Every structure is written in C-alpha cells, then in structure tokens.
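*Asks:* Requesting a structural model of the entry that follows:
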Amino acid sequence: MSVAAVLEKDYFTDYSILLDPYEYFDAMRAIGPVCEMPATGALLVTGFKEAVEVLRNNVDFSSINSTVGAGVPLPFEPNGSDISEQLEQHRDFYVGGDLVVTFDDGRHRALRSIANKLFTPSRLKQNQEYIHQLAKTMVQQAVMQGGCDLVNDIATPFVTLVIADLLGVPAEDREKFREVIDNAPPPGNLDQSDAPTENSPLVFMGTYFFQYLMDRKSSPKADVLTELAQATYPDGSEADLLDMVKLATFMFGAGQDTSAKLLSNAMKYIVDIPGLQAQLRADPKLIGNFLEEVLRLEGSTKATTRVARKDTQIGERKVSAGTRVLVALAAANRDPMRWPKPNTFILNRPKIAEHVAFGRGVHTCVGAPLARTEVRIILEHFLAATREIGLCESNHGSANARKFNYEASFIIRGLSELFITLAAN
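*Replies:* Next up is the predicted model:
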C-alpha cells in the first residue's frame, strides 16, 4: 500500500484496514514513527520506542478516551498548555469515562491497587484445577465431534466460565451474561464511528454485580466478589460500592475479550505453521513462549488511545495539549527498529517479553496473567488430546489462500469464527 493511498483511508471506518491493519501501519510508519492521521487529525504512534514512551507517561497523557478511540473529537475547545481540569469537567461526555481503564492519577491508583490484588499468582494457582477440568471437558467434546468453531463453541464460553468462576458469579447467571456480551457490538465498532463504544452490556450486568456485592457484605464467601465487597482504598477508607460494582463488571467483560481472541489467534498459527504443533506436543513447556510471540505478532488489542493533557512531545515531535493519540500496539510490536524480521514468527524470540500487547505502565492489562494461564492450559489439552489439528478448508480456504473474517473493531483484533478439524490420538 502506497503512502498516498494510505493517507486517503480512515483507520476508524475502513474495512480494508480491518482485514490487514499491518499493511496500513507499515505504510504510515514510512511517514514516521509519529505522524498525523489526515481523516481525524489524531496522531498515530507506530514506533516501539515512541509507543512505550507514551504508555509510560501518565503525567502528560490522559486515558480518558481509551474506550471511544482517537477518532472521536474532544467535547470542548482546548484552552492553554494544560487541559487536565477541562478533561475532568467533561468526563461524563465519554462513554466508559467512569471505568477504571479511563481514569487518571489518584482515582486510577486507588482502583488499580484493589484490582492488582485480584489476579495474584496464588489465586490463579487455586483456580487452575477448575480451568484444567473445564478445558479437558470442552476439548474432549470437540475432539469427539471431529472439530468445532473454536471462537464460538470453545473460546468464548471457556473464558466466560473461567472469569465467572474466579469472580464468584453464580452459575445460573453466567449464560445470561454471555448472551448479552455476544449480542453487543465489539469495542471500537467500525459501524458506529460517531459512537464506537456500546455500554449497555456493562449496565445490564452491573445490576447483577450490585446485588452480588450487597450479598457478600452480609454473607462473605471465598471469592473475588467478597474481596471487592470488603475492599479498602490505599488510605484505609472503605471502597465505594458503586466503584466496586463497575470494577467487577469491567473485569468480567474485558476479561473475556482478550483471552478469547488470544486463543483463536494462537490456534491460527498452530495449524498453519508447518511442524509447529508437533513441536509443541513434544515439549509443552514451549507453549508459554509461543503465546508471547503470538501476542507480539497478533495481539488481541490493536491500539489504545490517549489525549495529551499538557503540551509535551513524543520522540522528537512536539504535541499540543488536546491532541488525540492512537498508540498502535500492533505496529509497535512489528517495528523493524526493535524486532528483527518483525513479520516472521520466531519461537523463543529473544526478549519477547518486552512486547506491548498488554500495554505498558500503570494501565498494563490487569488480567494479563489470567489470559496467559487459561489459554496456555486449554492449548495443552488440545495438543494432548489430538494427533493433528487442521483448518476447515470449506470455511477458510486452502493453505495458500486462507480466508478469515474479523470482528469489525478498530480496537480489537479478533476472528469472528475459526473452524478447526481435530484428529484424536
């Protein structure tokens, strides 16, 4: 794609970019690691070094627009070299502006301090028996059938049940939540560029989470919901119940998206790279590093968004307060200045843990440890239960002419479906 051709495209609405965002990012990188997106006036960051710089700088950049994207204009005219107060005064104009992912400074630190305690290694270890049993059951059923739609038959219900079990969501409510999430448009919906974030699933689930937390206050249990009901802020004060409801609801919703997409994206590489699945079967310990390289090449989140709340700079480029910034995580993870052979899958790539698929800095995805754990476990079961996993050619074409459909989102990189064939041992 030429630079001239790419400049005519709008990243937030163009379906050709949805199918291949990497070609678009490469063309924009040729202009510079930080460049303006003509259709919106936002800045696009494709350089790895520059992306890390923005993600770590929570002093000069706000996350207030991280749910709506950089394509949505500010709801006010920026005034001065520091618009922090203006942004906060207009927080209600942002859909999702009341979620932890959009908060800055003290409010973010207070909620993040609580969230960080919920996905500890010890808790994930306690949860692993359930994850293994669920994965084994679902994989065995799929293998008996000879195949499945990995996205809709396995990935989505699997991660929904895992996060529900971890939080303590009652079994009878889990299917309701999955239906609501399945029927809602994805975050960063290309079909609604003027309002790309749909908040109704979180509102629906929030009414349930409010009742759960009220119940846990009077009848504590050994689960995350009880910890949230009894949580305190860093200063020792009791956490606001509504804050905890929104935190629990957001973790339930967001905890599904990234993990389900990671599983299907990973399987796409397993079935299409010759010899890879045999290598992983022979040494399952390689699955962890394999997933890190998948996250680098095709992470679940293509981009995140910031607003410059102060006059600052990114790399060598001056940035005025009020500038919207799209940090292309997918581009940074394929930046040739950082990654040798950036578009090539390399198992055990050196320093692979430095990728930014889960972000960097104070807004690093809090559910990253859970995503890594649950996807690694179910892949172990898929590989152990089969002698061969393939792609259904009637749905996805032959090996040299694959066809895939992706969710219509400028934020998420996720397959709509992935039909696989499974040959039992």
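
*Asks:* When you work out contacts or count neighbours from here on, use the C-alpha atoms and nothing else.
*Replies:* OK.

*Asks:* For the residue lying closest to Asp243 once chain neighbours are set aside, pull up the helix or strand it's in.
*Replies:* Across the structure, with CA to CA, 6 or more residues apart in numbering as the measure, the residue nearest Asp243 apart from its sequence neighbours is Leu111 (7.9 Å). Using DSSP states H and E, Leu111 maps to helix 105-115.

*Asks:* which residues touch that helix?
*Replies:* The contact list for helix 105-115 (CA atoms under 8 Å, 6 or more residues apart in numbering) reads Asn58, Val59, Val100, Val101, Leu228, Ala231, Thr232, Tyr233, Pro234, Asp243, Leu247, Val366.

*Asks:* Tell me, how many residues neighbour Gln133?
*Replies:* 14 (other CA atoms under 10 Å).

*Asks:* quick one: which helix or strand includes it?
*Replies:* In this structure, Gln133 is located in helix 121-145 according to DSSP H and E.

*Asks:* which stretches of the stretch 251-400 of the chain form helices?
*Replies:* 276-282, 287-298, 329-332, 368-385, 393-396 (DSSP state H, counting those that start in this stretch).

*Asks:* From the rest of the structure, what touches the first one?
*Replies:* With CA under 8 Å, 6+ apart as the contact definition, helix 276-282 has outside contacts at Ile270, Val271, Leu286, Ile287, Leu383, Ala384, Glu388, Ile389.

*Asks:* List the buried residues for that helix?
*Replies:* By neighbour count on 16 or more other CA atoms under 10 Å, the buried set for helix 276-282 is Gln277, Leu280, Arg281.

*Asks:* go on, the last one?
*Replies:* Within helix 393-396, the residues that qualify as buried are His396, counting by 16+ other CA under 10 Å.

*Asks:* Then the second one?
*Replies:* Across helix 287-298, burial judged by 16+ other CA under 10 Å covers Ile287, Asn289, Phe290, Leu291, Glu292, Glu293, Val294, Leu295, Arg296, Leu297, Glu298.

*Asks:* Following up with a second sequence; could you model it the same way so I can compare the two?
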Amino acid sequence: MTPTDTAAKCPVRHGFDPLGDSYVADPYPIHTAVREEAPAFYAEAIDMWVITRYDDIEAVLKDPATFSAAVGQRPVFPMSEEAQRILKDGFRAYPVMSDCDPPRHTRIRKHNMTGFSPRRIAMLEPKVWAKATELVDAIEPGRVDLVSALTYPLPAYMIFTFIGFPDEDMDMLKSWCGNRIAFSWGRPSGDEQREIATNMTHYWEYCEKFVAQRAAEPADDFTSDLVRIHQADPDALSLADITNVAYGLSFAGHETTTSFTGNAIRQLLANPEQWAAICQDRSLIAKAIEELLRFDSSIPAWRRITTRAVDVGGVEIPAEAKVLILLGAANRDPNHFENPETFDIHRGDARRHLAFGKGIHYCIGAPLARMEARIALDLLAQRAPDMQMVEGQDFDFPPNVSFRGPRSLLVDWPE
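*Replies:* So this is what the prediction gives:
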C-alpha cells in the first residue's frame, strides 16, 4: 500500500450491507462477489470502506500506524441519548487491547501475555475436560440444542474461571453478557440499547469490586497474576487497567469460542464423511480446527480506521475513514487457497488463515480457543459419533458486522 497520489477513485457499492438478511444468513457468496469485483469499495449502508482480498487485509493487519484499531469496539451506529446517559453514570471502561494502538497496546499486551502463559493454559486443560464431560454427561438421548447444552456454557465457564470469577456468579455474569454483540456491532433498537447499557454498567461495577477483592487477597488466577504485576510496579499496570482487562476479556473470551465451536460442529455434521473420519481418527481434530477456522470463522470481519490517506490495490481510501476488513473473504481467496470454497479437513495450508488476525493484534486467546474447540470435538467424537444434524432447521445468526455463529444447533443425540 502506498500514498494515494495515483490511486483510482474508489467504487461505491450501494447494495453491500452486512446487516442485511441475505448477508447475515450466509456472507460467503457475497464475499466472493465483492472480492472478485474490487480490492476495496465504499459501502453506504454502514459508512465504511470495505477491503476484500487476502494480501491487502494481511497488509492492513501488519500496519497499525496507518490502520488504527481505535474503532474495533465502538458502536457502528450512534447510541441513543438514554444509553449514553446510563453509561456515563456508571460505566468507566476505556479501550481494551483489541481497540488500542501502541504504545498503550504494547504495555497492556505484555502483561496479559504473562497471564496467558503456557503454564496457565496447561493448568486449565483438565478443567476444560472436566466441565465438557459434565455438560455432555447431562445430555439425554433425543433432540438437543448443542449451543445451549455445550458450546455456550463451556467457553463462558472457562473464561470466567480463568479470570477468577466465583462459580456462584456465573449465571448472573452470563445474563449481563446477553446481546452485547448487538450494542457495538449491530443496529439495536432504543429499548435494546437501554437494556444492554444497563447490563454493561452492572458488569463494570462487578469487575471493579472483584479486582479490589483480588488486590486485597490475590489467588491463583489470571486477575491475580495482573494484580501481582501492579503490586510490584503500580506505574506498569493500574487497578483500573486490570478492571478493564477483566471486563473486556470476559466477553471476548467466550462469545467468539461459542460461535466458532457451533460453526465447527455444523460444518462437520454437514459433511458426514469428514465427521466420520474424525470419529475414526481423533488425531485429525487439531488439523480440522485450522480448516474450520479458515472456512467458517466466528469473526468474518473486523474494523479499523485510517490515520492517513492510503492506496489499497489501486483504490483510494481517505484519511479518517472507517474500514471493514473481510477476514472471511481473505480466508477463501483463491490466490492463497486452492479450491477455497471446498471444506477439507486434510488441507495442508489451512493454518495460513487470518481468523485470529495477524501482527501486534494477533488474538491472545487463540491457544485457549483452540484447546476448548479440540476438547469439545474430541468428546463429541467419542460419545456421539452417530449424532446427526436435524434436517431443515433454520439457522439464526445474530445480525452484526463482525461476529457469526448459530444461536442454536439442533442435533439428534443417539441412545
């Protein structure tokens, strides 16, 4: 990418709307169409410039100086005055890692990496197995929704446990997370904004009290790891920083894994020969996860904002332009993946996907997400190799610009 002195005028695509019914139902045919048409274009429906191709998106992710992360979690559309008032009265969060730029991002990520050490992730694996086994043991033969039975409660429980939240608060915390996606990435109604803003305020106040408790009595959890860094050097990491991390991570750490695991099970059951291969040889699961991340990621698009005018594939994007990068389109770019529209768990280069991003913002929770998905699929392959997806069900995906996963996934669970 270069400055825009010789760049062509960007085409306007009037019909592109990631909140439209056809896109929400299945964005991938639309991704293919826009990727083939132009490397970038302006979308009036969301007031964003859309980037479509692997090479350009990879370059965006590796150039935080030009493509700032500052808009990653801001509401796509203006908040109502009532929602703004509610948040002003009790919500004191500020940008988290995913929407921070250096040097603040560098400082916070360094400390978070301490908490996400291989040691702590390894310590969690027996707990993931135990919780997943408990959830699967509770499933009775017949028709079951695997989202409510497994793919939602498992990641939510594990990230809350990782942070250190007590078990007895889990249901309350999950209720406060409800519909959070719509607030920042969708088009919520005024009533929805009021409810979500109220829940966000309750959640923030809870995190403040929790961090204060851990500061007084550290335990063996991620929050306490951060507290110890604060106690050793208060200037390196404040208690407000720790509260902000706990708040942001508790949402990001389970919604995306819930969506991805649901996508993964759906794709495998829709390709029964590949599901059968995994059930016969569970060593294939780790490789299959990379193809599932490539083929049907839980985050098919993310946002940036330009700090200067820039040329993307010969298309001029101005300074201070909001940008939507189509990770899902990049992951099916035929210039990088052979037969990209084919789902193939034996694919050799699937790990080159951009599902977890790239560069300084590469997903810090990727090892935990991979582990949770691997354990869930391994357990299902052991316990229910003959389960089948209910035919004819209408999959419901939350309408938003960034996250994608089925709200329910009905299967027939064998005797």
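
*Asks:* Could you report the TM-score between the two superposed chains?
*Replies:* Their TM-score after superposition, calculated using TM-score structural alignment, normalised by the length of structure 2, is reported as 0.87; 389 aligned residues with a CA RMSD of 2.6 Å.

*Asks:* buried set for the helix holding Leu111 of structure 1?
*Replies:* Taking 16+ other CA under 10 Å as the neighbour-count basis, helix 105-115 of structure 1 is seen to contain the buried residues His108, Arg109, Ala110, Leu111, Arg112, Ile114, Ala115.

*Asks:* go on, stretch 165-177 of structure 1?
*Replies:* Counting neighbours by 16+ other CA under 10 Å, the buried set in stretch 165-177 of structure 1 is Asp165, Leu166, Leu167, Gly168, Val169, Arg174, Phe177.

*Asks:* Could you find the counterpart of Gly365 of structure 2 in structure 1?
*Replies:* Aligned by TM-score structural alignment, Gly365 of structure 2 pairs with Gly367 of structure 1.

*Asks:* what's the burial count for that match?
*Replies:* Gly367 of structure 1 is flanked by 22 other residues according to other CA under 10 Å.

*Asks:* so what's it closest to, chain neighbours aside?
*Replies:* Sequence neighbours aside, Gly255 is the residue nearest to Gly367 of structure 1 in space, at 6.3 Å (criterion: CA to CA, 6+ apart).

*Asks:* Am I right that the one you found is in contact with Val162?
*Replies:* No: with contacts counted by CA atoms under 8 Å, Gly255 of structure 1 stays clear of Val162, the gap being 9.4 Å.

*Asks:* Now do the strands in structure 2.
*Replies:* Taking DSSP state E as the criterion, structure 2 contains strands spanning 40-43, 48-51, 67-68, 142-145, 302-306, 310-312, 315-317, 322-325, 388-389, 410-413.

*Asks:* What is the fourth one packed up against?
*Replies:* Packing partners of strand 142-145 of structure 2 (3 or more CA pairs under 8 Å, 6 or more residues apart in numbering; DSSP states H and E): strand 410-413.

*Asks:* okay, and the strand it packs on goes to which residues in structure 1?
*Replies:* Counting by TM-score structural alignment, strand 410-413 of structure 2 lines up with residues 419-422 of structure 1.

*Asks:* buried sites along that stretch?
*Replies:* Neighbour counts using 16+ other CA under 10 Å place Phe419, Ile420, Thr421, Leu422 of stretch 419-422 of structure 1 among the buried residues.

*Asks:* Next: stretch 126-141 of structure 2.
*Replies:* Judged by neighbour count using 16+ other CA under 10 Å, the buried positions of stretch 126-141 of structure 2 are Val128, Trp129, Lys131, Ala132, Thr133, Val136.

*Asks:* give me every residue that touches the alignment partner in structure 1 of the fourth one.
*Replies:* To tie it back to what came earlier, the one meant is Ala132 of structure 2. In structure 1, the residue equivalent to Ala132 of structure 2 is Ala135, according to TM-score structural alignment. Residues near Ala135 of structure 1 by CA under 8 Å, 6+ apart: Phe158, Ile377, Ile378, His381.

*Asks:* Including distance to Asp191 of structure 1, could those go into TSV?
*Replies:* Output for these, formatted as TSV (distance: CA to CA, whole Å):
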residue	distance to Asp191 of structure 1
Phe158	28
Ile377	35
Ile378	33
His381	37
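
*Asks:* Of those residues, which ones are shared with structure 2?
*Replies:* Contacts retained in structure 2 from the contacts of Ala135 of structure 1 (both residues aligned by TM-score structural alignment, their matches' CA atoms under 8 Å), given in the numbering of the listed structure: Phe158, Ile377, Ile378, His381.

*Asks:* Double-check the first one against His132; I have them as touching.
*Replies:* Looking back up the chat, that one is Phe158 of structure 1. No: because the distance of 10.9 Å does not satisfy CA under 8 Å, Phe158 of structure 1 is recorded as not touching His132.

*Asks:* re the thing from before, closest one of the buried residues of stretch 165-177 of structure 1 to His355 of structure 1?
*Replies:* When the buried residues of stretch 165-177 of structure 1 are compared for distance to His355 of structure 1, the smallest value, 26.7 Å, is given by Leu166; criterion: CA to CA.

*Asks:* Which position in structure 2 pairs with the closest one?
*Replies:* Applying TM-score structural alignment, one finds that Leu166 of structure 1 aligns to Phe162 in structure 2.
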